[in-house]
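Visitor: Here is my input, please return the structure:
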Amino acid sequence: MTAESAPIEQNPTAPLSGPERRYRESLWIERILRRETVGGFLLLAATVLALIVANSAWGEGYFELRATYLQITFGDLFWEISVGKFAADALLAIFFFLAGLELKREFVAGELRDPRKALVPVVAAIGGVIVPAIIYVAIVLDDGPEALRGWAIPVATDIAFALAVLAVVGTALPLALRTFLLTLAVVDDLIAITIIAFFYTTDLEPLFLLASFIGLAVYGLLAQRYQEFFRVRETAAWAILLPIGIVVWFFMFESGVHATVAGVLLAFTVPVRAKGGDDDGLGPRMGLAEIFEHRYRPLSAGVAVPVFAFFSAGVAVGGWDGLVDAVSSPIALGIMAGLVVGKTVGITVATWLVTRLPGVSLPRGVKWVDLIGLALLAGMGFTVSLLISELSFGQGTALDDIGKVGILLGSLIAAVLAVILLGARNRQYKRQLADEQVDADGDGIPDVYGDDRVSS
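Guide: Prediction:
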């Protein structure tokens, strides 16, 4: 790589156009895929371990640990939270903070900054939310209001799992398809967290909510103007903002709104672009959002999400008979059908409808069969689906266990079908990959990124 092209790889958020912008977007997507592959494997390992432990002789100890309370006392003040709830409300807030950073980056420097390009994945995400919910409701309609509370379980897409699978089986798939999945997934997360905020909020405490918003305003002000207040560079800003973020999370938790909402709101206040420009004369600079992403993603992918999965995915199925009973339940069937059929149909049909509009089409280089494979991949609900199941039915209840069986099996079926289809497509695209990596002019940018055929 030439000296001139090095800044492109180091600083993937600077506003460029043409071949350099497309190449920079490619590097950013590849970096995301590499990180999520590791996170996806850790998530899978934590899930398998939870299922083994929950159905072994250690099962009783596992459930007792999940119900154990962590306590904090400060003088006359006393606060406690169970281990399971801490994993779902506190640790998962880190995951949603990163999802918020990715979403904001998409709006500022990614695909969502161009309304024409954003329209298709956004509409696809909406279709992938509406149709699974309708299918679930249709299946459990006769099972009463308790079962209906789980209508939002199959609407979510797990970014870590979906991108991990795509990174493994889709090494040669078009960049536009991978960008499409990432954009769809972050919009899907935004919709899911909005559903959680509006439909799963109980016993709202207005004063705590107001205190949370005040803290959020302070956090946002300091995130935007930290250099003026503290005279520090971007790399030190996280240490100043972290305690304020914890306070915002606490007040959100006490307000009755699910505390993971705080993670997304905090992320939206973080600037994407570096203060004073993307280059200070000595080389490229990262924006605060990218610095936070580097700082917190290992914590999220390596600790927060796997620990949440370990304490949430553990379901005592009660042997083969218990598994059969759970799978045959309308709740589990509704979730599986929603994830596998609903996501595929919703995303595909919504995309087809929106591309009927004048001037709107699939990203260049993406075929409809590729989109169907991506839609299947989006049926891996998992992390957010597990959270919504707990909010719908209560952690550890019989209905929650049934819901989680449906989530695990539905996500597995969707993943297997997606691997089969996308794997076949990947083998076809591999035959084109060698030609697309040619750099005839030696500028450090593969020539394919200067061709309008790959504009995404």
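Visitor: Only C-alpha atoms from now on, for both contacts and neighbour counts.
Guide: Fine.
Visitor: Tell me which residues touch Ala301, please.
Guide: Contacts here follow CA atoms under 8 Å, 6 or more residues apart in numbering; on that basis Ala301 touches 36, 38-40, 42-43, 95.
Visitor: this one next, for a side-by-side:
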Amino acid sequence: MSATKPRRSIFLGRMPLPERNFVADALRAETVGGVLLLAAAVIALIWANTLSGSYAAIRDFHLGPASLGLDLSVQHWAANGLLAIFFFVAGIELKRELVAGELRDPKAAALPVVAAVCGMATPAIVYAVVNGIGGGSLQGWAVPTATDIAFALAVLAVIGTSLPSALRAFLLTLAVVDDLFAILIIAVFFTSTINFLALGFAVIGLALFYLLLRKGVRGWYVYVPLALVIWGLMENSGVHATIAGVAMGLMLRCHRRDGEDRSPGERIEHLVRPLSAGLAVPLFALFSAGVSIAGGAVHDVFTRPETLGVVLGLVVGKALGVFGGTWVTARFTKAELNPDLKWPDVFAVATLAGIGFTVSLLIGELAFSEDLALASEIKASVLIGSLLAAVCAAVLLKLRNNKYRTLCEDEERDEDHDGIPDIYELDKPEYHLRMAAILEAKAAEHRRLAEVAARTHAGDDGPA
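Guide: So this is what the prediction gives:
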């Protein structure tokens, strides 16, 4: 028999299944998604400040069928098209939280929901106060209100290896509710003119999408074309097209029926998340984060009221709003903080919520679409504010992580080497007897070593 020839590798062809699964699983991790997002932003900054001509030419290049109202720039496609995938995943996360997560129980949901609301209201107030005093524009009040889920969870995953799992659940619930209100802000405040005919057909498309789901119709070849049509109609309606992604995500069933390992929502999120984390969000960052930082750009961020309001809103407003809202709710209502968490943990997460990035960049573009120079400065302020919030949060989380790691080590200590951590035997008399014997043996050994050392020392100093 002739040996089977090894299969030739095709350049840029389909990856072998193990490698493909490995890449997909990596992209589902918050850490990898956050790193890709950060890398895309850094590349955008370097590209825009070294080869600004080529960056602007590609970012502003238009493509798409004009007859369908889709002759859009590359930046517009990234913000309205690719980011709809991100909001689709966010919609599924919100639905899952509502039916099976923290938001299902009103008592458990109270703290993160109030924290999210206060964490959006306070930055807006900070921005308004700064611009009211400085005589700036109030158009950007919504820019510092958003929290970037991917970036915040990535920082928590990298730093908080020993932090309680309840802290991640609190942050995730807070960020999902934050995203919901950010979507409402985009829909209500950044929709100028509405094409009711296109909007009506988009609603009909969403109703058909919902009906097909409830009838149990399966097949990507049915839903993907329909989703593209709904998105195109929403884009032409004047309502921000990402709303279509959220609406479709919320329609998916996220509770499991008998015999199901995963619900349809969980299964589709599992499939789409790598596309969102590995392509949609990084490309949006690539074509939105490219701002010029030459000359006095950084100085202007801290002197112009609009940009200073964004920075203070993200760094100060978010921390005060999230922490203050949580504390007041726990203090004056029946809602209680998870017993696994302490107030320093909540403050660290409140600071982490100041990472606005993706959604803040999007809202900045919408708020100052008619003033491109100011829009660019607002983007710079979002990047600086998010960076400052990330650094402050990383320091606080690191301190808390060290504290919990020490506690974990104490809980796992087994001085008597009986295979049972000592903390579980504190109330047993035999444990104390064993520990007393161990301590006495150690003390006797120390005395013996001291006597040997004393005799050796005496022998060295005595006569030869």
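Visitor: Report the TM-score for the pair.
Guide: The TM-score (TM-score structural alignment, normalised by the length of the first structure) is 0.82; 390 aligned residues with a CA RMSD of 2.1 Å.
Visitor: hang on, the earlier thing: can you check the contacts of Ala301 of the first structure and name whichever has the most neighbours?
Guide: Compared across the contacts of Ala301 of the first structure, Leu43 has the highest neighbour count, 27 neighbours, by other CA atoms under 10 Å.
Visitor: Once you drop chain neighbours, what's closest to that residue?
Guide: Pro306 (4.8 Å; CA to CA, 6 or more residues apart in numbering).
Visitor: where's Trp368 of the first structure relative to Leu422 of the first structure, distance?
Guide: According to CA to CA, to the nearest Å, Trp368 of the first structure and Leu422 of the first structure sit 12 Å apart.
Visitor: More neighbours: which of those two?
Guide: For Trp368 of the first structure versus Leu422, the count of surrounding residues by other CA under 10 Å is larger for Leu422: 25 against 12.
Visitor: Tell me which residue of the second structure matches up with the more buried one.
Guide: Alignment note (TM-score structural alignment): Leu422 of the first structure maps to Leu397 of the second structure.
Visitor: ok, back up a step: secondary structure element for the residue nearest to Leu43 of the first structure?
Guide: Taking DSSP states H and E as the criterion, Pro306 of the first structure maps to helix 305-312.
Visitor: Might you report the residue contacts of the most centrally placed residue in the second structure?
Guide: Centroid-nearest residue in the second structure, with CA atoms, centre = their mean: Ile149, separated by 1.9 Å. If a contact means CA under 8 Å, 6+ apart, then Ile149 of the second structure has 172, 175-176 as its contacts.
Visitor: Looking at those residues, which is nearest Leu138 of the second structure?
Guide: Using CA to CA, Ala175 comes nearest to Leu138 of the second structure of the contacts of Ile149 of the second structure, at 24.4 Å.
Visitor: any idea what that closest one aligns with in the first structure?
Guide: Match for Ala175 of the second structure (TM-score structural alignment): Ala185.
Visitor: Any figure for the gap between that match and Gly100 of the first structure?
Guide: 11 Å.
Visitor: what's the spacing between the counterpart of Glu60 of the first structure in the second structure and Ala157 of the second structure?
Guide: Taking TM-score structural alignment, Glu60 of the first structure has Gly53 as its aligned residue in the second structure. The gap separating Gly53 of the second structure from Ala157 of the second structure is 37 Å, by CA to CA.
Visitor: Show me which of those two is the more surrounded one.
Guide: Ala157 (18 against 12).
Visitor: Would you mind finding the match for Ala166 of the second structure in the first structure?
Guide: Ala166 of the second structure maps onto Ala176 in the first structure, by TM-score structural alignment.
Visitor: Check for me that its match belongs to a helix.
Guide: Yes - using DSSP: H, G, I helix; E, B strand; the rest coil, the assignment for Ala176 of the first structure is a helix.
Visitor: just the helices in the stretch 251-400 of the second structure please.
Guide: Assigned by DSSP state H, counting those that start in this stretch, the stretch 251-400 of the second structure shows helices spanning 264-275, 281-288, 297-301, 305-312, 318-332, 343-352, 357-367, 372-412.
Visitor: with the first structure superposed, average distance for the fifth one?
Guide: Relative to the matching residues in the first structure, helix 318-332 of the second structure has an average distance of 1.1 Å after the fit, by mean CA distance after the TM-score superposition for the first structure.
Visitor: what's the answer for the longest one, then?
Guide: For helix 372-412 of the second structure, the mean deviation from the first structure after alignment is 1.5 Å (mean CA distance after the TM-score superposition for the first structure).
Visitor: swap in the shortest one?
Guide: Superposed on the first structure, helix 297-301 of the second structure shows a mean distance to its aligned partners of 2.5 Å (mean CA distance after the TM-score superposition for the first structure).
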